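> have a look; sequence and predicted model below, questions after that.
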Amino acid sequence: TKFGYIVDCIDIYKQPAFDHPLLKNHKLQRKPSFRNLFEKTNVMNSSTKSIFGLEKDECPRGTVPIRRTTKDNLIQSKLLSNNHILVQDLPGVHSDNYKKTGCFNLYCSGFVQTNSNKYFGARLEKTSIYNGLMMETTISITKDLKGNWWINYLGENIGYFPSKLFSNMTSVDQVGWGGRTSTPPHTPSPQMGSGYFPDENFRHACYFRNISFQNDSRTDYGPRYYHTNTLKDNPNCFGVDYYENIGKQFGYSLQFGGLGGNCGN
């Protein structure tokens, strides 16, 4: 890619996901068993630009794009593993309810890629401008009838986390939206989002809009105030405000972010 990292087109049946010990006999699922919540977006005619994917081409039929892991990636993953309770240098994606397994990004196997163009690990080429053009995208995470959790981006299914990876997600009683930063202990934290605190101006701080969750019958609900809790582990560095339903094009929305700095661990 033009950012210097390498993306390989891997046989869909030989992708890293199937190195996971829980997926040795996993049967590949090509499509989810539900209708997409969002229609596929023509990014050429939309203000929502594609930010994950191969620049021009797509992988040949029967293969999927996988970003190649480098030594620096593994070092970074190891640092996160040593400094965060949710990240351990073991295979799995929180397969034991956060006790020992799990990782950020895709540095441990488990996510099954099905899309031949879009992939995770791509660099964000364009970002929002404070008080200017906002760059945003549409993402959903949905459990299908087989219990697999599908990631949908701009109306396209990217792939899924198989149900066998999780011990506590037969049903879900909590969902969350927000941001996270991570650095080695006793070092300044980077900014979160745009680097600005929430102020009810959606051209300033980072935001989620039109958020919702579904029940078993696929009915969408926006979180009411009495359903929600906000968590700010260091209010001097980061903030989050939930506005419930503000109508128009924003619906149920929240803002988050902050300056970072000396925030502790």
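Good, I have the coordinates.
> CA atoms for contacts and neighbours, from now on please.
OK.
> skipping adjacent residues, who's closest to S77 in space?
Computed as CA to CA, 6 or more residues apart in numbering, the closest residue to S77 that is not its neighbour in sequence is Y107, at 7.0 Å.
> scratch that, H26
Nearest to H26 is F18, by CA to CA, 6+ apart, at 7.6 Å.
> against I12, how distant is that neighbour?
Distance of F18 to I12, given as CA to CA, to the nearest Å: 10 Å.
> returning to what we had before: quick one: contacts for the residue nearest to S77?
Contact analysis of Y107 by CA atoms under 8 Å, 6 or more residues apart in numbering lists 69, 73-74, 77.
> among the residues you listed, which ones are in helices?
Of the contacts of Y107, the ones assigned to helices by DSSP state H are 73-74, 77.
> can you tell me the element the closest residue in space to T114 that isn't next to it in sequence falls in?
Once flanking residues are discounted, T114 sits nearest to G159: 4.8 Å by CA to CA, 6+ apart. Assigned by DSSP states H and E, G159 belongs to strand 156-161.
> this is the comparison structure:
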Amino acid sequence: MRHTLTVLACVLVVLACEVVEARRLQMHKFAVKTIKSEDGDIFDCVDVYKQPSLETLSSKNHTIPIFRSHPPTSNHDSTKELQVQQRWQRSISCPQGTIPIRRSHAKDYGKSLPTSQLQRNGNVERALAYASYDGPFHGAGGRIQGWQPEVQPNEYSMSYVTVMTASNPAAPSFGELDTTDFVRAGWMVNPNFFRDNLSRLFVQWSNDNGETTGCFNLDCDGFVQTSSKIPLGASLYPISVYNNTEEQYSMQVDIYLDASLSKWCVSVQEEELGYWPIDKLFPQFINAPFVTWGGEVLNTWPGGQHTTTQMGNGHFAEEGRGVAAMNFNLSILRAYDNGPSAYLPSLFQDRPACYDTEYFVVDHEYFFTFGGPGGPTCS
């Protein structure tokens, strides 16, 4: 049986490689303009209706809606903060009616596999703030500082906002939840996925916790991008500087249900990025009992020891505001509210000796620090 499973896994990898290569060639063929960013990335400006999520027969008559100008989960004056940007934004943006798609490589075969298949050689470890009481929720938002943690090969480090459901919502603790549906947006360093160690913008989804469905960015049917200004997979710039409060950079990330209850939408820096159609992906995912903010790493136990992959900026939460990595301006949108509300979250850590989190309240604003260095002695 083991040999059968091995052969099947190899077939899946080959098929995934062929799908990625076919899509790469197809997107290049559809490009109306090509842009090279300062860090060497190449982006093709592709007609919005020719993107991967609209390739399927069921999507051929899909009409992309016009979004609201201000995300309902954002209650913050972003002009007061130093902004994370993308190097791509320093070049010319794509024409209206097109979206930027980052060129990938055929060898990136793992990109279109469900995320759990990429995690089977390791453990996911999180340090999170989460909302579970006073729901259900129709959205969440927050400002995420931009950092570039050190990440080992075949691992990743993320910071994100997630909206999710669970098959056992009454579990005794957050760590015992069995996640089912989730949508997520933020940044990650993922050498296996992006072929470098830069911090890059990503979105992610699944309706079975990554067992058989879902992917990052535009690498499978699912996420529909609408923005011509913000490319998924673009590197963030500038990156925050450790222990320097004058050079802390952040970006506003919001995920919310649209007014028609038909789409989970994403905004970055209050620019509509795109959406996941509920009828196609999440028939039962209209009310979310949980939202999370924070960090996550994949630990593959290299050499039989806990990884040295960093979370956040590699420093523990106790180092505090302006030093440790931080998420702030946390807000939620309850199903019965017309606007966003500030929220004092609960905290969760899978392995607090390796990565931890703390929260603070300053002038009625909630924020939390998180992260850690990992390492062979922390476990």
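Done, it's in. Since the structure is predicted, the reported quantities are computational estimates derived from the model, not experimental observations.
> how close does the strand holding G159 of the first structure sit to the second structure?
Taken against the second structure, strand 156-161 of the first structure registers an average deviation of 1.2 Å after superposition, with mean CA distance after the TM-score superposition for the first structure.
> about what we covered before: the aligned residue in the second structure for the residue nearest to H26 of the first structure: how many residues sit nearby?
Residue pairing (TM-score structural alignment): F18 of the first structure is matched to L54 of the second structure. Here the number of neighbours of L54 of the second structure (other CA atoms under 10 Å) works out to 20.
> so what's L54 of the second structure up against?
60, 62, 221, 224.
> so where do the helices sit in the first structure?
Using DSSP H, helices in the first structure cover 71-83.
> strands of that one, start to end?
Listed from the start of the chain, the first structure has strands (DSSP state E) covering 7-11, 63-67, 112-113, 139-143, 149-153, 156-161, 206-208, 213-214, 220-221, 239-245, 252-257.
> for M311 of the second structure, see how far away the residue nearest the centre of the second structure is.
Nearest to the geometric centre of the second structure sits A185, at 3.0 Å (CA atoms, centre = their mean). Distance, A185 of the second structure to M311 of the second structure, using CA to CA: 16 Å.
> just D258 of the second structure next, same as before
With CA to CA as the criterion, D258 of the second structure and M311 of the second structure are 32 Å apart.
> can you check I230 of the second structure too?
25 Å.
> do H105 of the second structure as well
H105 of the second structure is 27 Å from M311 of the second structure, by CA to CA.
> who's more crowded, the two?
The neighbour count for H105 of the second structure versus M311, taken as other CA under 10 Å, is higher for M311 (35 against 14).
> what residues are up against the counterpart of the more buried one in the first structure?
M311 of the second structure maps onto M192 of the first structure when the alignment is built from TM-score structural alignment. Taking CA under 8 Å, 6+ apart, we find M192 of the first structure in contact with 179-181, 238, 256-260.
> write the ChimeraX selection for whichever of those are buried.
Filtering the contacts of M192 of the first structure down to the buried ones (16 or more other CA atoms under 10 Å) takes a single ChimeraX command:
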select :238,256,257,258,259,260
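> can I get the contacts of M192 of the first structure in CSV with distance to S217 of the first structure?
As requested, the contacts of M192 of the first structure are exported to CSV (distance: CA to CA, whole Å):
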residue, distance to S217 of the first structure
G179, 29
R180, 31
T181, 35
F238, 36
F256, 31
G257, 34
G258, 37
L259, 41
G260, 41
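> list just the nearest of the contacts of M192 of the first structure to R224 of the first structure.
F256 (17.8 Å; CA to CA).
> map the closest one across to the second structure for me.
In the second structure, F256 of the first structure lands on F370 (TM-score structural alignment).
> please report how far its match lies from R184 of the second structure.
Distance from F370 of the second structure to R184 of the second structure, by CA to CA: 18 Å.
> I'd say P72 of the second structure and L333 touch.
Yes. Between P72 of the second structure and L333 a contact is recorded at 7.5 Å, counting by CA atoms under 8 Å.
> what is in contact with the two at once?
Residues touching both P72 of the second structure and L333 (CA under 8 Å, 6+ apart) are 256, 339-340.
> which of the residues you listed are buried? Put it as a ChimeraX command.
Buried residues within the shared contacts of P72 and L333 of the second structure, by 16+ other CA under 10 Å, are selected in ChimeraX with:
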select :256,340
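> dump the shared contacts of P72 and L333 of the second structure into TSV; add distance to G214 of the second structure as well.
As requested, these are exported to TSV (distance: CA to CA, whole Å):
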residue	distance to G214 of the second structure
Y256	19
G339	30
P340	28
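> just to revisit the earlier point, for the match of F256 of the first structure, give me its contacts.
Residues near F370 of the second structure by CA under 8 Å, 6+ apart: 127-128, 294-295, 311-312, 315-317, 324-326, 355-358.
> separation between the closest residue to R102 of the second structure other than its chain neighbours and I230 of the second structure?
Nearest non-adjacent residue to R102 of the second structure, counting by CA to CA, 6+ apart: F43, 4.4 Å away. From F43 of the second structure across to I230 of the second structure, the span is 11 Å (CA to CA).
> cool, V48 of the second structure as well?
13 Å.
> more neighbours: which of the two?
Each of V48 of the second structure and I230 has its neighbours counted (other CA under 10 Å); I230 has more, 26 against 20.
> ok now do the aligned residue in the first structure for the more buried one, which residues does it touch?
For I230 of the second structure, the aligned residue in the first structure is K118 (criterion: TM-score structural alignment). Contacts for K118 of the first structure (CA under 8 Å, 6+ apart) come out as 52-54, 65, 158.
> how about the nearest residue to F216 of the second structure, chain neighbours excluded?
Q204 (4.5 Å).
> quick one: that neighbour and V183 touch, right?
Yes. Q204 of the second structure lies in contact with V183 (CA under 8 Å); the separation is 5.9 Å.
> of the two, who's got more company?
V183 (24 against 21).
> host element of the residue nearest to the centre of the second structure?
Using DSSP H and E, A185 of the second structure falls in strand 179-189.
> can I get the ones in helices among the contacts of Y107 of the first structure in JSON lines with distance to N131 of the first structure and neighbour count?
Formatted as JSON lines, those follow (distance: CA to CA, whole Å; neighbours: other CA atoms under 10 Å):
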{"residue": "N73", "distance to N131 of the first structure": "34", "neighbour count": "12"}
{"residue": "L74", "distance to N131 of the first structure": "37", "neighbour count": "13"}
{"residue": "S77", "distance to N131 of the first structure": "34", "neighbour count": "21"}
